[in-house]
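Novice: starting from these lines, generate the structure:
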Amino acid sequence: MLMDLSPSGFGDFARKVFHREFSSHYETIEFARKNAANFLSMANLLMGLSSILCTLNGSWQCAAWLLLIGFMLDLADGAVARQLNTCSALGAKLDDFADFTSFGLATALLLHTNSLLDALLVVVYVLAVLTRLCFYSSGIPFMYRGLPCPYASAILACASLLTGSHTVVLRAIFIIMILFMIDQGVYPHDKILESQLWKKMVFAGGVAMIVCSFYPLACLYHLVWSMSYILFPDVLWSFKV
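Specialist: Predicted coordinates for the structure are as follows:
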């Protein structure tokens, strides 16, 4: 069939092409908007899997840095989902799976020794993270029951980097973090990117530290940040818009 080359026919053809291109562009943007938070969760999952591979290959420093990147991604994905109004059951499950991989399995492998005692400690840590993710619900709006595992992971990653992966120090911190995670203590929801300006600046500072590789300043920064959440949860980190 020959195309109608009359002005009206060409105009109709141009409008159809424009409409098709516009629709395709809009669908692409809408797909990206709906899945922006999921992309961040997938990136967190990728950091966790990469950290595991680094640990298995003996690159424990790289493994710890990847966990800190995952920590920042985890803080961002929930905020993005709420801001774009794209919260979903699938997104929540993906976030939990990414958290378990990065802050459970990958973090537990930071204690890389051949000791049977350490192997048991690794198993207990993973079970503590699983328990924290699956069974702990505070029943209180904007509150967590038990220490959120991303903060435990950030502390362990920083301790590993700052101490040269000192086994005795890591054992002690592993045990402390396990106790905090299975404890019934209440912690505020860390909506850092949806709260006061200074909290957003803290997040931006954490990103800048990692991007610019200010070591060991970046480790100290994230360590103090995470410790402040544990020691002063209500005074500093309660959710306020």
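Novice: every contact and neighbour count from this point should use C-alpha atoms.
Specialist: Noted.
Novice: can you give me the helices in the protein?
Specialist: Listed in chain order, the helices of the chain (DSSP state H) span residues 7-56, 60-83, 89-99, 107-108, 116-135, 149-162, 167-182, 197-211, 217-231, 233-237.
Novice: can you give me the buried ones in the third one?
Specialist: Looking back up the chat, that one is helix 89-99. Neighbour-count burial for helix 89-99, with 16 or more other CA atoms under 10 Å as criterion, is recorded at 91-92, 94-99.
Novice: is it possible to get TSV of the helices of the chain that adds distance to Asp190?
Specialist: Output for the helices of the chain, formatted as TSV (distance: least, CA to CA, whole Å):
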stretch	distance to Asp190
helix 7-56	16
helix 60-83	8
helix 89-99	15
helix 107-108	20
helix 116-135	15
helix 149-162	10
helix 167-182	16
helix 197-211	10
helix 217-231	9
helix 233-237	7
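Novice: one more to put side by side:
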Amino acid sequence: MKLIPCMITIGNFICGLLAIRSLLFHDIYAAAFFIFVGMFLDFFDGMAARKLNAVSDIGKELDSFADLITFGVAPSMLAYNVALHSISFIGILCTLAFGICGVIRLSRFNIHQSDFPTFIGMPIPFAGICLVILSFMNNNNSIALALGTCGLSYLMVSKIKFPHFKRLTVENSEARRWE
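Specialist: The predicted model follows:
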């Protein structure tokens, strides 16, 4: 039972890899599908770990690696395949910036913020999903997508506070249990 949360996290990681594979064959819709399935799995891995009393440092690290692939690498490659490729060098820089800011954000979170009541900087799953949506909204406008990619990259490493929805959900369910 204690392996279930890690298996869910590995499912998230597999979704990221399948999204990247889909992009190699220019199937952006399959890539977006796998990123959204990864988001679904990412939402439930921590919940499963808490419910099964299986929270661990290994699970936390696995979650960060899976999030980097599914919400950092795959969405930035999707944005590149959709439109950023048309502005060659700048498109590559935007793609790299998103991945680099994502890994910095995850590293900073693991070291300093995992126990905070709010996120400092935009969480990478939220940024990744926003980039997927922006990619489909701006598939003919590479400049707008480049600006959106850079904006999301900045938000991940910024000092702006974002609500911790998972923690709010857990705290609210705990409060309801004791009412």
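Novice: superposed, what's their TM-score?
Specialist: A TM-score of 0.84 describes the superposed chains when it is computed by TM-score structural alignment, normalised by the length of the second structure; 168 aligned residues with a CA RMSD of 2.3 Å.
Novice: still on that earlier bit, nearest to Leu84 of the first structure among the buried residues of helix 89-99 of the first structure?
Specialist: Distance to Leu84 of the first structure across the buried residues of helix 89-99 of the first structure (CA to CA) is lowest for Gly91, with 12.9 Å.
Novice: what residue of the second structure matches up with that closest one?
Specialist: Structural correspondence for Gly91 of the first structure with respect to the second structure (TM-score structural alignment): Gly59.
Novice: test my guess that its match contacts Cys6.
Specialist: Yes. A contact is recorded between Gly59 of the second structure and Cys6 when judged using CA atoms under 8 Å, the distance being 5.9 Å.
Novice: for the most centrally placed residue in the first structure, what are its contacts?
Specialist: For the first structure, the residue whose C-alpha lies nearest the mean C-alpha position (CA atoms, centre = their mean) is Asp74; its distance is 1.9 Å. Listed by CA atoms under 8 Å, 6 or more residues apart in numbering, the contact partners of Asp74 of the first structure are 40-41, 44, 95, 99, 150.
Novice: what lines up with it in the second structure?
Specialist: Under the pairing rule here (TM-score structural alignment), the equivalent of Asp74 of the first structure within the second structure is Asp42.
Novice: now its match: how far from Thr118 of the second structure?
Specialist: 18 Å (CA to CA, to the nearest Å).
Novice: hmm, back to that, which one of the helices of the first structure is the most hemmed in?
Specialist: The highest average neighbour count among those, using mean count of other CA atoms under 10 Å, belongs to helix 107-108 at a mean of 26.
Novice: if we can go back for a sec, can I get the contacts of Asp74 of the first structure in JSON lines including distance to Leu67 of the first structure?
Specialist: Formatted as JSON lines, those follow (distance: CA to CA, whole Å):
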{"residue": "Leu40", "distance to Leu67 of the first structure": "14"}
{"residue": "Ser41", "distance to Leu67 of the first structure": "13"}
{"residue": "Asn44", "distance to Leu67 of the first structure": "8"}
{"residue": "Asp95", "distance to Leu67 of the first structure": "15"}
{"residue": "Asp99", "distance to Leu67 of the first structure": "10"}
{"residue": "Pro150", "distance to Leu67 of the first structure": "9"}
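Novice: nearest to Gly70 of the first structure, of the residues you listed?
Specialist: For these, the closest approach to Gly70 of the first structure (CA to CA) belongs to Asn44, at 4.7 Å.
Novice: aligned counterpart of the closest one in the second structure, please.
Specialist: Using TM-score structural alignment, Asn44 of the first structure pairs with Asn12 in the second structure.
Novice: likewise Cys62 of the first structure?
Specialist: Using TM-score structural alignment as the criterion, the counterpart of Cys62 of the first structure in the second structure is Ala30.
Novice: for that match, which residues are in contact?
Specialist: 19, 22.
Novice: next one: it from Leu78 of the second structure, what distance?
Specialist: Counting by CA to CA, the gap from Ala30 of the second structure to Leu78 of the second structure is 10 Å.
Novice: could you do Glu171 of the second structure as well?
Specialist: Glu171 of the second structure sits at a distance of 35 Å from Leu78 of the second structure (criterion: CA to CA).
Novice: these two: which has the busier surroundings?
Specialist: Neighbours of Glu171 of the second structure and Leu78, each counted by other CA atoms under 10 Å, are more numerous for Leu78; the result is 28 against 12.
Novice: and the more buried one, what does it touch?
Specialist: For Leu78 of the second structure, the residues meeting the contact criterion (CA under 8 Å, 6+ apart) are 23, 28, 31-32, 132, 135.
Novice: so it versus Leu23 of the second structure, what's the distance?
Specialist: For Leu78 of the second structure, the distance to Leu23 of the second structure equals 7 Å [CA to CA].
Novice: now do Arg50 of the second structure
Specialist: Arg50 of the second structure is 34 Å from Leu23 of the second structure, where distance means CA to CA.
Novice: same check, this time on Pro75 of the second structure
Specialist: To Leu23 of the second structure, Pro75 of the second structure is 10 Å away according to CA to CA.
Novice: which ones are touching the match of Gly91 of the first structure?
Specialist: Gly59 of the second structure is in contact with 5-6, 9, counting by CA under 8 Å, 6+ apart.
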